[in-house]
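K.L.:
A predicted structure for the sequence below; I have some questions about it.
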Amino acid sequence: MLENWITSVGIDLGTSTTKWVVSRLLLSQISGGSSLPRYGITKRELQYVSPIYSTPLSTMTDIDFPALSLLLEKEYKLAGIDQTDVQTGAVIITGETATKRNAEQLVHLLASHAGQFVVATAGADLEALLAGKGSGAQEWSTHNQGVICNIDIGGGTANAAYFSDGEMIATVTLHIGGRLIRLDSEGAIAYVAEPVAKWVKAENRESAGPGTGVNKQLCDAPEGLATSENKLGSDIHIHQPEPGATVSFDQLEQLCVRMASALLAVVQGHRPHDPALLPLWVSRSVCGLPVPNEIWISGGIGALMRAAPPRNLAETARYGDIGPLLAAALNVQAAHLSIPIRPAEQAERATVIGAGTQTTEVSGATLYLDRDTLPLRNVPVAHCRLQAEHPLPEMDSLQLGEALRTAMVTTLDTYAAVQGDPPFALAIACEEYCSYRRLQRLADAILESYTEAAPEAGVLLVISNRDMGKSLGYALRKRAVPSLRIVSLDQLEPGFGDYLDVGLPLKEDIIPVVIKTLLFHKSN
């Protein structure tokens, strides 16, 4: 097999909306004729793009499982595929949806519901990366000099990813989005997210204190937004939105312009130590962020930036939230920034396109696999970087054992709440070729350390960055008890903090792997 098409599904379950795509990925042999066979994904095509649905919630704090299942069943029929046709993909639980009380149960429901190898992931860094890929910002950065920052703004979070020469070099995420304040056409507030309420209080405290204000001067606004510089200045309090209260259009637009200003200040590297912004941070406050040469806005807010600005409460609340007014406020800032800022070409579906086309990697061909072991889902990574081989075999064995035990114990301590078999994937990073003798010592050290660290485990998953998956797997099989099932893959480099999903074989020597970050954000 030199080429083979596989089907991938991407689902973005966001704070405001749920989106679904079906993609075709072309697996091709990318190694030369004299090399070991190596396959990669060489082409990606979107086959089906769903309508944009409102994310089904049973309450403000719970996701509606039955409604979501019905929605997905409907979409499979519209796309003309069966769950069994799906070979890879990702479900991305994004923004405030990842904070819902039943988000973790949702992961497992979707992983089992959405085909034999559709995975469920969430996490600010991964969301930012996928949106930057799906929006086209990453590709743009490969052909243009400087740093491109893509900010994906949905209902609950703004996820910024910085790209240079096609590589993501930094991320930052804030609690800024259209659904964080919900209201009706009369201005009656139904919901205010806790981070926004805390931020408004902190901003007001800071602006009231003598000598503590930070330069937040905002730009004059076009028609439809406030035009008084004093009205928008840092010396004026923002109206404190509260559920059950009524807000005016002027109060809302003042809040949105200040929110847009705070966001753009952060992504440009300004205000890194400002205590007033602490309630908005999802990722930790990052000092020394790169200064972007260009800013793209994707997500639902990016799409709304192309619309006319709202002129009153009724136009603001047409989706039941502040999204249209936040998009208009970003346009106000964009008109006066020295850095070009614009909505992305693929704005509203950026994350789901990235999820459906960009998440899957392929293992090397030199692999070992015991039968009936796959698929494996949500396995945390124990990362172990091996030092150069010691000239004395005894010292090399001691060196290997110490490195492996440290990696395993650290991972078990970090992910104590994770209950799975295997409890972790051992990712081995070798800087140099691993000799036959050292590989045997490595197999001894792995089994000794693993038996000690995870005595109840029935599966051992080992990932190496060099072409030694098959030989290491056979060495482990020769030494292990028959009941221990072994999977040994290579040509992959997951890191500590990553999770792995390992899918069913696409053919005898091709295993799809998704390397992901799985985080459920919790309110402070």
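P.N.:
Alright, I've got the coordinates. This is a predicted model, so every value here is computed, not measured.
K.L.:
when you work out contacts or count neighbours from here on, use the C-alpha atoms and nothing else.
P.N.:
Noted.
K.L.:
looking at this protein, which helix is longest?
P.N.:
Ranked by residue count under DSSP state H, the longest helix found in the chain is helix 393-414.
K.L.:
which residues sit against that helix?
P.N.:
Identification of contacts with helix 393-414 by CA atoms under 8 Å, 6 or more residues apart in numbering yields 380-387, 389-390, 423-424, 426, 441-442, 445-446, 449-450, 453.
K.L.:
comparison target below:
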Amino acid sequence: MNETTTSATAQEAPVGGRVFFSNVRRSLEGEDEIILVSVGVDIGSSTSHLVFSRLVLERLDNRYIVSERTVLHESDVLLTPYAADQSIDAAALGAFIEAQYAQAGIAPDKIDTGALILTGVAVRRTNSRAIADLFAAQAGKFVSVSAGDALETTLAAFGSGAAARSVRETARVMNIDIGGGTTKIAVCENGELVDLTAVDIGARIVALDTEGRLVRLEEAGRKFAEEVGVTLTLGQPVAPEDLARMVDRMAERIFDVAGNAAPDAISQSLLRLEPLRASQLPDVLTFSGGVSEYVYGREAQAYGDLGPLLAAAVRRKAQAWGPRLEVPDQGIRATVIGASQYTVQVSGSTIYVEPANILPVRNVPVIAPQLDLAAEDLNVAEIADNIRRAMRRLDLHEGHQAVAVCYRWQGSATFHRLDAFCRAVAEGMSAVLAQGHPLLLVGEADCGGLIGIHCHEELHLKSPVLSIDGITLKELDFIDIGAMLETSGAVPVVIKSLVFPGSAGLGRTALKV
């Protein structure tokens, strides 16, 4: 999407060097509270929906934090429309979105910020381009994310409230998000996502018409039918007892993957990600996604798929499994991002930019790998591997776009330690650098310049290098980095943080002035 100047983007004042925010150019130096209107849009293979929210940001020392998130309007849930060529029908989708804005009583130009999340077939190039066109007028306000399996699992973990619950209850919380095509399993502890996987099990791997005839059969549906000895033929009716046998086996497979670090061969053949690393049972179990609405009795209407039957089978097995079954903060809307919280920080002056014309950069996703930077002898292989893991977690590992690495430097900045860290980062980011993207490093401590110089002068990286410091970021943030300020040598950074239910309680940060 093309970036445009928007009401939600922080701008420099013409004079005085102050930072201003919003369409009325309010000074952040003089306000203790900012109110934003946001929209989250989730467009997937099976369903599409929107959530409109009001965010209240309050000053805390020299930053702003999200203190309140109020849902203004939850849209209807639309079965994602398709054209005859099986691409998403952008015209029908656009009409639905326009109707939801009208129902919410909010004009598009009154939206300050938002997030557009594309999953499943919506990610395909022709679909994503058509969908982007629907939001072209607001492109600069939105974070746009094409979510693969790992990122969709991550979004569901935070959006369902599982991460927040793990802090609130000091518990190991597993969230199982069951959608139309896939099931995503996430394990959270202490507010962090510690393990995840995804499997080819969903409510719409088999679909029926109003007469009970088979109209859609995915490969995973065919596998389950064969496993239980059922023959499925497009256009022919399917016996209810055959469907019951299929969904019972589907539920068994979900729990085989969820509770077993080494699932059997058939379950492994259904995996879309690596299996969970540990077989330790969670303390608490929650469900999200479309099927969860049936699990918790919030939906009764059937939509020609396996949703109601699969939910009943899953709930029976969940109640016998052991962990305490709880209701999530969000069900079908878990991956709808409540808002993008625009925040602004200004970097330190000890930064490194080479060449200078790489600025500005916009909408760069942030990874925050867990790096042990306290040891005197830094472990290059371990640091590089943790960076690769963080990129894989957010479906960034193929290097198709620039990625910003957030790190927290510890200890002295000796040549030996800097060299080890820079070599590890270059190795971990090799897939990104190989495709010509710059090396983007963002730290809190006052050593960004040294690290950037070392990468360029000592490692002789051919890639552009941008290393800034004095900035606090979290994973799932997106950043815009503006041109260098002539008066200070610093750069303005706009941070777009995904705000989930309960995330304010986890202390998601905002503005540094």
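P.N.:
Arrived safely, thanks for sending. Remember, it's a predicted structure, so these values are computed and weren't measured experimentally.
K.L.:
TM-score for this pair?
P.N.:
After superposition, the two chains reach a TM-score (TM-score structural alignment, normalised by the length of the second structure) of 0.68; 441 aligned residues with a CA RMSD of 5.0 Å.
K.L.:
does the residue nearest the centre of the second structure lie in a helix or a strand, and which?
P.N.:
With the centre of the second structure defined as its mean C-alpha position, the nearest residue by CA atoms, centre = their mean is Leu155, 4.2 Å away. Here Leu155 of the second structure, judged by DSSP states H and E, is contained in helix 149-159.
K.L.:
ok, average deviation of that helix from the first structure?
P.N.:
Here the mean offset of helix 149-159 of the second structure against the first structure after fitting is 2.6 Å, by mean CA distance after the TM-score superposition for the first structure.
K.L.:
so where is that helix in the first structure?
P.N.:
Using TM-score structural alignment, helix 149-159 of the second structure corresponds to residues 124-134 of the first structure.
K.L.:
which parts of the matching stretch are buried?
P.N.:
124-134 (16 or more other CA atoms under 10 Å).
K.L.:
repeat for stretch 417-434 of the first structure
P.N.:
421-430, 434.
K.L.:
for stretch 82-90 of the second structure, same thing?
P.N.:
Using 16+ other CA under 10 Å as the test for burial, stretch 82-90 of the second structure gives 88-90.
K.L.:
before we move on, the earlier item: chain center to the helix holding Leu155 of the second structure: distance?
P.N.:
Relative to the centre of its chain, helix 149-159 of the second structure is centred 6 Å away, using CA atoms, centre = their mean, to the nearest Å.
K.L.:
and it, what does it pack against?
P.N.:
strand 173-178, strand 183-189, strand 192-199, helix 380-393 (3 or more CA pairs under 8 Å, 6 or more residues apart in numbering; DSSP states H and E).
K.L.:
what comes into contact with the third one?
P.N.:
This points to strand 192-199 of the second structure. Around strand 192-199 of the second structure, the neighbours that count as contacts under CA under 8 Å, 6+ apart are 149-150, 153-154, 157, 163, 182-188, 254, 270-277.
K.L.:
quick check: Val39 of the second structure touching Arg69?
P.N.:
No. Using CA atoms under 8 Å, Val39 of the second structure is not in contact with Arg69, being 11.8 Å away.
K.L.:
who's more crowded, these two?
P.N.:
Shown here are Val39 of the second structure and Arg69; by other CA atoms under 10 Å, Val39 has more neighbours (27 against 23).
K.L.:
how about the more buried one, what's its partner in the first structure?
P.N.:
By TM-score structural alignment, Val39 of the second structure lines up with Val9.
K.L.:
contacts only, for that match.
P.N.:
Shown in contact with Val9 of the first structure (CA under 8 Å, 6+ apart): 20-23, 86, 88-90, 118, 355-356.
K.L.:
looking at these, which one is closest to Asp498 of the first structure?
P.N.:
If you rank those by distance to Asp498 of the first structure using CA to CA, Ala90 comes first, at 14.8 Å.
K.L.:
ok, now which ones touch the closest one?
P.N.:
9-11, 118-121, 355-356, 359.
K.L.:
buried set for stretch 400-412 of the first structure?
P.N.:
Those would be 400-401, 403-405, 407-409, 411-412, for stretch 400-412 of the first structure by 16+ other CA under 10 Å.
K.L.:
and stretch 441-453 of the first structure, by the same measure?
P.N.:
Across stretch 441-453 of the first structure, burial judged by 16+ other CA under 10 Å covers 441-447, 449-450.
K.L.:
kindly report the same for stretch 218-226 of the second structure.
P.N.:
Of all the residues in stretch 218-226 of the second structure, those buried under the rule 16+ other CA under 10 Å are 220-222, 224-225.
K.L.:
name the helix or strand for the aligned partner of Ala91 of the second structure in the first structure, please.
P.N.:
Aligned by TM-score structural alignment, Ala91 of the second structure pairs with Pro66 of the first structure. Per DSSP H and E: Pro66 of the first structure is located in helix 65-79.
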